[in-house]
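*Asks:* here is my input; please provide its structure:
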Amino acid sequence: MEAELESIIKVWILALISLSYCFYLSSKLPSGVSRLISLVPVFILFLYLPLITISSAHLAGLTAFFLSWLANFKLLLFAFDQPPLSPPPPTLFRFISLASLPIKPKRATPSPKINLVRHKSSVPTRAIFGFELEPQFNEPYLASSLQDFWGHRWNLMVTSILRPTVYYPIRRISARVLGPVWVSLPAIVAVFVVSGLMHELIYYYLTRVAPTWEVTWFFILHGVALAVEVAVKKVLVLPERLRLHPAVSGALTLGFVAVTAFWLFFPQLLRNGVDDRIIGDYSKLVDFLKGWLPFHLD
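*Replies:* Predicted coordinates:
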């Protein structure tokens, strides 16, 4: 466990140095090609860092997600003067936090009716980061459709990053060919293809085994299904009495997600023993903490 901690400390020291370079030097360059070129070494480093000897599935997975995916995509937006890193935050700490963690400032001001528990839970985040954070999930079990599940409820941080980096550019390109009615369909599929490839990369960091492309096909399948759902909604405008009840459409949505996940999303992880490594991580953590306790409980 000590060696594992040393590795993760080295990784994050390199990440902090790289993000400091972005804050103090790259941010001074004009946005566009110049800033993008200055960030290329950071992109490459962040793709390499999860390959440093980290046997823990938790630490390898989180490092890959935070740096190889989120930080690289946020820095890509930063190169072209797009939020959340542009305009640059006032402090280095806030820049590093926004770049390397799955967080983003909450834009909307709170409504007069404030949930007391949620308000109290937001106080520590405001004290640490200087702003209130948006939630990562929005009750996905209440999703009434694939569009609702993927667009408004599941992993909102990833959704907010993929929209400006993939969805909007592909939508602008498609508009020249398809027109305004069907312009969103190729953009939707493109988002899911990119998400699948990024998950494939994270799976490689976890397993160090050549990709089988199952998880990519999982996201392609959902992208195509979502595009079909959007197209059907555009073509068939059904009266209220003929629409499925949200309880029925929600059950069908969650059932589709669950069945396809067990078919395509999880097998690669289970086949390569990632589930056993995760259980082993907890065992190692318990043993490590026991060594630091001044006494042992029998």
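*Asks:* every contact and neighbour count from this point should use C-alpha atoms.
*Replies:* Will do.
*Asks:* tell me, what residue is most central in this protein?
*Replies:* residue 158 (3.4 Å; C-alpha atoms, centre = their mean).
*Asks:* I'd like the distance between that one and residue 166.
*Replies:* 11 Å (C-alpha to C-alpha, to the nearest Å).
*Asks:* now swap in residue 132 and tell me
*Replies:* Going from residue 132 to residue 166 by C-alpha to C-alpha gives 26 Å.
*Asks:* looking at those two, which has the bigger crowd around it?
*Replies:* Higher neighbour count among residue 132 and residue 166: residue 132, with 23 against 19, using other C-alpha atoms under 10 Å.
*Asks:* here is a second sequence; please produce its structure as well for comparison:
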Amino acid sequence: MLGEINSFIKVWLTVLTSLCYCHAIGKVVPKGTKRLIFVLPVVCLFLYLPLNLYSPHLGGVTAFFIAWLGNFKLLLFAFGKGPLSANISLPLFVAVACLPIKIQQNQPPKSHLNGHNKETSSKSYRNGQNKENSSSRKSKEGPVNYAIKGLLLAIIVRVYDYIEFMHPNIIMLLYSLHIYFLLEIILAIWAAMVRSFSGLEVEPQFNEPYLSTSLQDFWGKRWNLMVTSILRPTVYEPTLSFSTTVIGRKWAPLPSVLSTFVVSAIMHELMFYYLGRLSPTGEVTWFFLIHGFCLTVEIALKKALIGKCQLPWLVTGPLTIGFVLGTGFWLFIPQFTRCKVDVKAFEDYAEVRSMLKNSSEKVLRILSAK
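*Replies:* Coordinates of the predicted model:
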């Protein structure tokens, strides 16, 4: 574990150095192809760095932050788009580039992190953030809510001791809840830390996805919102602009949505490769292609039947969650066991417990000696 922590520190020192370079490049190289040429080596480096980590917690978070979110932000930055700008301060540039955070819409960051004026902050926000109201929404979940989810997560980890007596579908349901609770708690901790230090707001990753009324609601407004906000300017909007000239504004969202899910499938395959170092089977790709196709059909039906048919949540809610869980159990969740993420995670938990136990015993011995 100590060796993994040392590798983690080295990886992130490299990330910080690389982002300082990108910030300097932005000041001297104009946006466009020239800046892209200078940024591409960093993009390639960010794709390589997660390969130095094997822990699903340290490696998985690093891969998500830099190989996906960070790289997409840097590619936008190369063309003068997105949340990154050479006009913002270096600490702010680094924080926004390597963490899933956004600048608060109505309140500029604190002066010790941000050395630019309100106009620059507002411009950066408008260029890189979701235009919909959901992007500026702060998480409404309080500490009690997170405490409950933390307790449920601890119960799930304890229940794993009896996993050999469980039905495979129950195990996959536990894995699904584990992933959801763990991600939300980790990102809530990030949110509290970043907010207290800099005035920046961490982009909420989830918005009660179990209350989704449709696939469009689930993927667009409730699940993995940081990914949604970064895929919109990098994939959806360019495809939408092109499709509008070909098939018109009304139906242009359909190929745009499908192409967005294709890119998401590729990036998820990459994330699983980082976690398990195994060749992809294509099941994750099929999961996102199926959802992309079904969401496209859903949007088309809504456009064709607008105002004519409105099903209640009691019907659409269970259907949506049932479809997501059913396809997830079939194609997505089994990849975690295939990559042995569960085994590696339990090993991490055991090593952390051992380290904490040894540390507490040393502290008690020191106190008793006094």
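*Asks:* where does the TM-score land?
*Replies:* After superposition, the two chains reach a TM-score of 0.90 (TM-score structural alignment, normalised by the length of structure 1), with 288 aligned residues with a C-alpha RMSD of 2.3 Å.
*Asks:* check contacts around the equivalent of the residue nearest to the centre of structure 1 over in structure 2.
*Replies:* Using TM-score structural alignment, the equivalent of residue 158 of structure 1 in structure 2 is residue 227. For residue 227 of structure 2, the contact set (C-alpha atoms under 8 Å, 6 or more residues apart in numbering) comprises residue 69.
*Asks:* check which helix or strand covers residue 227 of structure 2.
*Replies:* Per DSSP states H and E: residue 227 of structure 2 is located in helix 225-231.
*Asks:* now the helices for structure 1?
*Replies:* Counting by DSSP state H, structure 1 has helices at residues 2-24, 33-48, 57-63, 72-79, 92-100, 116-129, 146-148, 156-162, 168-178, 184-207, 214-235, 246-260, 267-271, 274-292.
*Asks:* buried stuff in the last one?
*Replies:* In this case it means helix 274-292 of structure 1. Neighbour-count burial for helix 274-292 of structure 1 flags 274, 277, 281 (criterion: 16 or more other C-alpha atoms under 10 Å).
*Asks:* how much space is there between residue 86 of structure 2 and residue 19 of structure 2?
*Replies:* For residue 86 of structure 2, the distance to residue 19 of structure 2 - C-alpha to C-alpha - is 11 Å.
*Asks:* who's more crowded, these two?
*Replies:* Taking neighbours as other C-alpha under 10 Å, residue 86 of structure 2 and residue 19 compare with residue 19 leading, 23 against 17.
*Asks:* pretty sure the more buried one sits against residue 94.
*Replies:* Yes. If you go by C-alpha atoms under 8 Å, residue 19 of structure 2 and residue 94 touch, sitting 5.9 Å apart.
*Asks:* if we can go back for a sec, what sits in contact with each of residue 86 and residue 19 of structure 2?
*Replies:* Common contact partners of residue 86 of structure 2 and residue 19 (C-alpha under 8 Å, 6+ apart): residue 93.
*Asks:* buried sites along stretch 229-242 of structure 2?
*Replies:* 229-237, 239-240.
*Asks:* then stretch 277-285 of structure 2?
*Replies:* Neighbour-count burial for stretch 277-285 of structure 2, with 16+ other C-alpha under 10 Å as criterion, is recorded at 283-285.
*Asks:* and what of stretch 229-243 of structure 1?
*Replies:* residue 230.
*Asks:* mean deviation, stretch 264-273 of structure 2 versus structure 1?
*Replies:* Stretch 264-273 of structure 2 differs from its equivalent in structure 1 by a mean of 0.5 Å after superposition (mean C-alpha distance after the TM-score superposition for structure 1).
*Asks:* so that stretch corresponds to what in structure 1?
*Replies:* Against structure 1, stretch 264-273 of structure 2 falls on residues 195-204 (TM-score structural alignment).
*Asks:* off-centre distance for that stretch?
*Replies:* From the chain centre to the centre of stretch 195-204 of structure 1 is a distance of 11 Å (C-alpha atoms, centre = their mean, to the nearest Å).
*Asks:* got the contact list for it?
*Replies:* Stretch 195-204 of structure 1 is contacted from outside by 61, 64-65, 69, 210-211, 213, 215-220, 268-269, using C-alpha under 8 Å, 6+ apart.
*Asks:* from these, which is closest to residue 146 of structure 1?
*Replies:* The nearest member of the contacts of stretch 195-204 of structure 1 to residue 146 of structure 1, counting by C-alpha to C-alpha, is residue 219 at 12.0 Å.
*Asks:* the closest one -> structure 2?
*Replies:* By TM-score structural alignment, residue 219 of structure 1 lines up with residue 288 in structure 2.
*Asks:* its match against residue 259, yeah?
*Replies:* No. Judged on C-alpha under 8 Å, residue 288 of structure 2 makes no contact with residue 259 at a distance of 10.4 Å.
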